[in-house]
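In: Sequence plus the predicted model coming up.
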Amino acid sequence: MKRYTDQIGNTIIVNAVPKRIISLVPSQTELLFDLGLEDSIIGITKFCVHPYHLKSTKKVIGGTKKVHLEKIRLLNPDIIIANKEENTEEMVTALREIAPVWVSDIATIQDSLDMIAELGRLFAVRTTAQHWIDKINYAVTDFAAFMENKAVQKAAYFIWKNPYMAAGKGTFINEMLKLNKFSNIYEDRGRYPEIIIQKIRIQGDPDVVLLSSEPYPFKEEDAFEVGRFTHHAKTVFVDGEMFSWYGSRMVKAFPYFKQLQERLA
């Protein structure tokens, strides 16, 4: 019997290395795959799109906010991997009646590295986990050197429309914005503040407006609408996965950020 503590402070007790895993978070599903645990993954959400073939080889048990509890019960999982932000507290409470639930809580790169290390211990893949930690640390250091002489730009990062919502303080997105030397004009407005787009100039007058590909798929007409209310901002469509997915996805994020910086230049 072994005890593990998840990232919200709960103790997880397992009798052996878990072999039947359900993942409720897309970026964590991708990480589990990259840790070499594909054969142990038995259930995923409909939003777990990387790697794509998992949709046809694993049981889809619902979304990130609402799952089919009976489907999960029938899969007889050894453990369920969840996230504080992506999954609801009520859902996690109900799932604990079925199996131990390990919950991540990610706001910084260090949080993500800690998660990778802990999952490496939990699933007995420490060496592979350390390999990914080393790759991410190298990518972060390399990107910091790339950004060293770049000027800070004021930015707004939109994740939703009707109402407009932005990424704010305490989010992983905000951490990635900082690494890109984007000063978030909505950082002092909470985690995901609702925004009156007509007031964007008086709220911070950004140099750059980033329209994410997820969870809301912004279109050209949205860029035009936002652009009407800015003073001089460049409006750029960005890959939301690169800004919001933690775990192994970060190895791909930093080369993407270099391309983004070159586009803005």
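Out: Cool, the structure landed. Numbering: from 1, shown residues only.

In: use CA for all of it now, contacts and neighbours both
Out: Fine.

In: In the host helix or strand of E90, which residues are buried?
Out: Taking DSSP states H and E as the criterion, E90 maps to helix 89-95. Buried residues in helix 89-95, counted by 16 or more other CA atoms under 10 Å: V92, L95.

In: and the next helix or strand after that helix, how far from the chain's centre?
Out: Next in sequence after helix 89-95, counting helices and strands by DSSP H and E, comes strand 101-104. Distance of strand 101-104 from the chain centroid (CA atoms, centre = their mean, to the nearest Å) equals 15 Å.

In: Pull out the buried positions in the helix or strand following strand 101-104.
Out: Per DSSP H and E, strand 101-104 leads on to helix 109-122 as the next helix or strand towards the C-terminus. The neighbour-count check on helix 109-122 (16+ other CA under 10 Å) flags I109, D111, S112, L113, D114, M115, I116, A117, E118, L119, G120, L122 as buried.

In: So which residues make contact with the helix holding E90?
Out: K65, K66, V67, L69, I80, A82, V101 (CA atoms under 8 Å, 6 or more residues apart in numbering).

In: Next, format those as TSV and append distance to S212, secondary structure and neighbour count.
Out: What follows is these, written out as TSV (distance: CA to CA, whole Å; DSSP: H, G, I helix; E, B strand; the rest coil; neighbours: other CA atoms under 10 Å):
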residue	distance to S212	secondary structure	neighbour count
K65	20	coil	16
K66	23	coil	14
V67	25	strand	19
L69	31	helix	16
I80	29	strand	24
A82	23	strand	26
V101	30	strand	25
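
In: Second structure for comparison follows:
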Amino acid sequence: MEVSTFSDASAALTDAVGTCHHPAHGPVRIVSLVPSLTELVCDLGLGDQLVGRTGFCIHPRETLKPIPKVGGTKDVKLDVVRALAPTHLIVNIDENRRETVEELADFVPNVIVTHPCRPEDNFGLYRMFGAIFHREAQADRLVADLDAAFVEAGAVAAALPVERVLYLIWRAPWMTVSRETYISAALASVGWHTLPDATADRYPEVDWDSASIADIARVFLSTEPYRFSAADLGEAERLARRPAALIDGEMTSWYGSRAAAGLRYLARLRRELAERDAGRLAPA
């Protein structure tokens, strides 16, 4: 991938619902309802202009400690947001309720709607945030780092055979992710293709009796949203009859400035598990 530039200002300023924003003028007061984008705001050097965040916005911890919480991603306290008098609100189509965003739009002048579905979509996020908040240089650095991370992930994918995997996000009931999710796209960047191949649900329940389970190479148990631990590995291995491993959910599902680190994490994990498998199969 080539490093992208800010040559098309109009495209850079257009959000996920087609709203074309303008570069900010005057004092900026940002409320972010998206944990991964709160991190991006801070990494772009905008931490001092962030006036509100959700309780799930936890990175970077020290920067966010004094920033007021406005509730959760779904249960936003409208009166708290109103009192903070934000000039810009950052939301996400999947993570925030449309009805809540519409109510907030009644008194927040600029509502920036995001919807990254693949790691590649982070390039557009960097451009948009950089253009709106006058952080083009910082955004360009993130673009270059993500380009380099894609090269590393692609090298691993090219060096190893494609594996089908089952990625678990919940239990009781057991649930996984569809191919339409950001998580699945991130895993595919290093040659891990998630099961099921097709489904109408973004987060379908797992059918352990399905014949397709026999096609997977391994099971991943994510550390979020359900906090799987090492104690769950044995049960997953018994149900799938395949090896299971924990995987860092923040590194697979958080977009924004964590995207490059996430791709590098997946590339490293793919190499480590391949080496472990080779050692297990080597003759004594």
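Out: Arrived safely, thanks for sending. Here the structure is a predicted model, which means the values were calculated and not measured.

In: circling back to that earlier point, in the buried residues of helix 109-122 of the first structure, find the pair that's most separated.
Out: I109 and L122 (19.9 Å; CA to CA).

In: how close does the helix holding E90 of the first structure sit to the second structure?
Out: Compared with the second structure after the fit, helix 89-95 of the first structure shows a mean deviation of 1.0 Å (mean CA distance after the TM-score superposition for the first structure).

In: against the second structure, where does that helix fall?
Out: Against the second structure, the aligned range for helix 89-95 of the first structure is residues 98-104 (TM-score structural alignment).

In: What of stretch 152-163 of the first structure?
Out: The aligned range for stretch 152-163 of the first structure is 162-173, by TM-score structural alignment.

In: check contacts around the residue nearest in space to the middle of the first structure.
Out: By CA atoms, centre = their mean, the first structure has its centre lying nearest to W245, at 2.9 Å. By CA under 8 Å, 6+ apart, W245 of the first structure lies in contact with P26, S27.

In: try it again with 10 Å
Out: By CA atoms under 10 Å, 6 or more residues apart in numbering, the residues touching W245 of the first structure are V25, P26, S27, Q28, E30, L31, I106, S112, F172, I173, A253.

In: G71 of the second structure now?
Out: L33, G52, R53, T54, G55, F56, K77, L78, V80, V81.

In: before we move on, back to that, aligned to the residue nearest to the centre of the first structure, what sits in the second structure?
Out: Aligned partner of W245 of the first structure by TM-score structural alignment: W254.

In: quick one: what's aligned to D147 of the second structure in the first structure?
Out: Looks like D147 of the second structure aligns to N137 there (TM-score structural alignment).

In: hang on, the earlier thing: of the contacts of W245 of the first structure, closest to W132 of the first structure?
Out: Nearest to W132 of the first structure among these, counting by CA to CA, is L31 at 9.3 Å.

In: Can I take it that that closest one is in a strand?
Out: No. Assignment of L31 of the first structure by DSSP: H, G, I helix; E, B strand; the rest coil gives helix, placing it outside any strand.

In: Could you tell me how far it is located from E70 of the first structure?
Out: Going from L31 of the first structure to E70 of the first structure by CA to CA, to the nearest Å gives 26 Å.

In: who's more crowded, those two?
Out: L31 (24 against 10; other CA atoms under 10 Å).

In: Who are the contact partners of the counterpart of the more buried one in the second structure?
Out: By TM-score structural alignment, L31 of the first structure lines up with L40 in the second structure. Neighbouring residues of L40 of the second structure by CA under 10 Å, 6+ apart: 34, 46-47, 59-60, 125-126, 129, 139, 142, 255-258.
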